[in-house]
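*Asks:* predicted model and sequence follow; I will ask about them next.
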Amino acid sequence: MLLLTGGAGFIGANFVLDWFKSNDEPIVNVDKLTYAGNLGTLRSLQGDARHIFSRTDICDAAAVQALFEQHKPRAVVHFAAESHVDRSIHGPGAFVQTNVVGTFTMLEAARQYWQGLPDDERRAFRFLHVSTDEVYGSLEPADPPFSETTPYQPNSPYSASKAGSDHLARAYFHTYGLPVLTTNCSNNYGPYQFPEKLIPLTIANALAGKPLPIYGDGSNVRDWLYVGDHCAAIREVLARGKPGEVYNVGGWNEQSNLDVVHLLCDLLQARRPKAQGSYRDQITFVTDRPGHDRRYAIDARKIERELGWRPAQTFQTGFAATVDWYLANQEWVADVMSGDYLKWVETNYQER
């Protein structure tokens, strides 16, 4: 059994859904259900005995310890995090609490549980900590991509809090021997992403005839990783990664924000043409956010060399699949943006 945190969020929920497509091993899905946690994403698993949901705050040490004692997992996959840079600028405290204190609470509970396991189960146990490339800071245009040995230089409260969680994970391996694995991924995109992020926001606003906001001049570059590819990488690291190691997970897909929005507009125009003009006409440049990193890029050669993982989606195929998914799932988007899914959660889980 896996104990998975943040499994109602964007990446975590995709991982859960992908896991059960080819695996019957149960998952205990631990999520506090903050604004970005949406159990509606996992509605297809309602009544499925393989999926055990627990509405739990990972900062609640007693509750987390009880989950370990009750379910006796063979591994932890730790996705849970506050992850939106803009929100971290306006309210950094929540990021420190969830990302630093929450990760500490999970590591400490895992350590106590792991130390009490029989020898063979102790050797097989894993704690996989999922992190971000933003901990490495910002690159200049000619700089080589981030590798696993790139020094940390976080520039936002979000990335600083994730850097802190990475250091705790490393310390628990080196101090206690807890078999920790860490992954640092690039910008994810794909189905079920909360509509505050660039790609789902662009699609939703384009269809609604609203402005498509782009920070600054749109030249900020990111390495874009399809969420299904990321989930596949996590499965490989969990199965065959070496404890104590860090694996960078990237899409080999650097694109500027403006190029991404242009592609989305063109894909939408091909699928749902506007009566007049094009979706590109809705692009609006807005004041850049404070400390906006110029470029991220991931060198993912280590995970390919050691574990054989490489992304399956290209820029064109991944973004086309994403646009098609959002066009086919407008009800999900509307529920998220209206908050109706929160009512659904209360109706279905308040007695559990």
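*Replies:* Great, that's in hand.

*Asks:* from here on, just use CA atoms for contacts and neighbour counts.
*Replies:* Fine.

*Asks:* strands along this structure, start to end?
*Replies:* For the chain, applying DSSP state E gives strands covering 2-5, 27-31, 51-55, 75-78, 126-132, 180-185, 187-189, 212-215, 221-226, 246-249, 254-256, 283-286.

*Asks:* could you export the ones you listed as CSV, including mean neighbour count and distance to Asp120?
*Replies:* Shown next, in CSV, are the strands of the chain (neighbours: other C-alpha atoms under 10 Å; distance: least, C-alpha to C-alpha, whole Å):
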stretch, mean neighbour count, distance to Asp120
strand 2-5, 23, 17
strand 27-31, 23, 21
strand 51-55, 17, 25
strand 75-78, 24, 13
strand 126-132, 25, 12
strand 180-185, 25, 17
strand 187-189, 22, 35
strand 212-215, 19, 52
strand 221-226, 25, 36
strand 246-249, 27, 24
strand 254-256, 19, 43
strand 283-286, 15, 56
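
*Asks:* ok, structure two:
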Amino acid sequence: MRGFGGLSGAISDGEVIAHFGDAFREQRRLADGAALAPLGDRTVIEVAGPERLTWLDSITSQAVGRLAPGESTELLVLDPQGRVEHAAGVFDDGASTWLIADAGDAEALAAWLTRMKFRAQATVDVRADLELVGFLDAGSIAATASAAAFAPNGVPLVWADPWQRISAGGHQYSEVAEHPGADYAWRVAVLTAAGAEDLAAALDRDALAGILAAEALRIAAWRPRWAAEVDDRSLPHESDWIRSAVHLNKGCYRGQETVAKVHNLGHPPRRLAALHLDGSDAVLPQPGDPVFAGDEEVGRLTSVARHHEDGPIALAILSRRAPVGDLVVRSDGVDIAASQQVIVPADAGATADIPRLTRLSRRPSAPDPRSSGVG
């Protein structure tokens, strides 16, 4: 982060600032809306042109055809089998649509969009010249960050994460009474390099937080992201991503058949769970560490953090067969007790009563008068 990486005390890995010296304190201030976090692990893609929204609507999971200037949403790009290939936050300013993607996915997403343009009047550009900061819309820092946001077409570029609630056309599989995402008023402001430098100069150390703080709050909100929860098998149902990134009632798009099938018949092959880890060991396990139920491996960690209130926490993708009770994480040969909170139930879906054909060997010789004609 050019505007923030040179500040005294910033501990960074390339473009990503891990913390500014006190990750726990930064996390508390970020949660209170009193700090912002430079997001060197995200990249902006600008999609311009008069057909940008209808074109994006036709090839992605979200209904964005009528997105109004200043509105935010989220989309997924799925493969023909409904697996997640790309993900991005979406914001439109009336002249361009701005996609906020994980840095490791941005170039591939932009390349895929470029290949899919055909005759659509749209352009796709990775805006590596722009920087991003994240914050919670819960305190004084929100106005400061929003005022610094880039506004090339008169609308400040501030994306509002839709994870706080079920989006129109979406569906939530989690059955908890109070979803932790309801308080996750996450915002991302897009800045020019000059704007980032000015903002960094205007803020004191107490108003800055690193990516460790931002990730801890995300994990506590059960919020999936491409860089962590997605692999080559991921279906949006498995991480409850239909909540914010899939419109179940929109027109045809690649992967829609699988989305509808798994949603209507239920039982996705895997499910996301939240884990509260035993904090007696000073070393955190790592993403990718296996999760066991007894002697059976039932999944892998995808995200891990130390939360300022909850202690060590994690998200894990588990097999549907994994029990709902306590589990064990194995890290470098050490077993760590993990208390599980179910996010996506094993029987998620099955929202419609779909008539099914009987097997040929069991088909009655005459129509059953109680049936609708479908066996």
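*Replies:* Sure, I can see it. None of these values were measured; they are calculated from a predicted model.

*Asks:* now the TM-score, please.
*Replies:* Laid over one another, the chains give 0.28 as their TM-score (TM-score structural alignment, normalised by the length of structure 1), with 166 aligned residues with a C-alpha RMSD of 6.8 Å.

*Asks:* just send the strands of structure 1 back as JSON lines, with distance to Thr322 of structure 1 too.
*Replies:* Output for these, formatted as JSON lines (distance: least, C-alpha to C-alpha, whole Å):
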{"stretch": "strand 2-5", "distance to Thr322 of structure 1": "24"}
{"stretch": "strand 27-31", "distance to Thr322 of structure 1": "25"}
{"stretch": "strand 51-55", "distance to Thr322 of structure 1": "25"}
{"stretch": "strand 75-78", "distance to Thr322 of structure 1": "25"}
{"stretch": "strand 126-132", "distance to Thr322 of structure 1": "21"}
{"stretch": "strand 180-185", "distance to Thr322 of structure 1": "19"}
{"stretch": "strand 187-189", "distance to Thr322 of structure 1": "8"}
{"stretch": "strand 212-215", "distance to Thr322 of structure 1": "17"}
{"stretch": "strand 221-226", "distance to Thr322 of structure 1": "9"}
{"stretch": "strand 246-249", "distance to Thr322 of structure 1": "19"}
{"stretch": "strand 254-256", "distance to Thr322 of structure 1": "16"}
{"stretch": "strand 283-286", "distance to Thr322 of structure 1": "20"}
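
*Asks:* tell me which of the ones you listed lies nearest to Gly318 of structure 1.
*Replies:* For Gly318 of structure 1, the closest of the strands of structure 1 is strand 221-226, at 6.1 Å, according to C-alpha to C-alpha.

*Asks:* between strand 180-185 and the closest one, find me the angle.
*Replies:* Using axes from the mean of the first three to the mean of the last three C-alpha atoms, to 10 degrees, the inter-axis angle of strand 221-226 of structure 1 relative to strand 180-185 is 120 degrees.

*Asks:* show me what strand 221-226 of structure 1 is packed up against.
*Replies:* When contacts are defined as 3 or more C-alpha pairs under 8 Å, 6 or more residues apart in numbering; DSSP states H and E, strand 221-226 of structure 1 packs onto strand 187-189, strand 254-256.

*Asks:* so which of those strands gets nearest Thr284 of structure 1?
*Replies:* strand 254-256 (15.4 Å).

*Asks:* output the helices and strands packed on strand 221-226 of structure 1 as TSV; include the columns distance to Ile303 of structure 1.
*Replies:* Below are those laid out as TSV (distance: least, C-alpha to C-alpha, whole Å):
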stretch	distance to Ile303 of structure 1
strand 187-189	17
strand 254-256	18
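
*Asks:* and Pro200 of structure 1, which of these is closest to it?
*Replies:* Taking those one by one with C-alpha to C-alpha, strand 187-189 is closest: 8.5 Å.

*Asks:* for His167 of structure 1, grab the count of nearby residues.
*Replies:* Other residues near His167 of structure 1 come to 11 when the count uses other C-alpha atoms under 10 Å.

*Asks:* whoops, I mixed them up, Asp92 of structure 2
*Replies:* Neighbours of Asp92 of structure 2 using other C-alpha under 10 Å come to 26.

*Asks:* confirm for me that it is in contact with Ser72.
*Replies:* Yes. With contacts counted by C-alpha atoms under 8 Å, Asp92 of structure 2 reaches Ser72, the gap being 7.1 Å.
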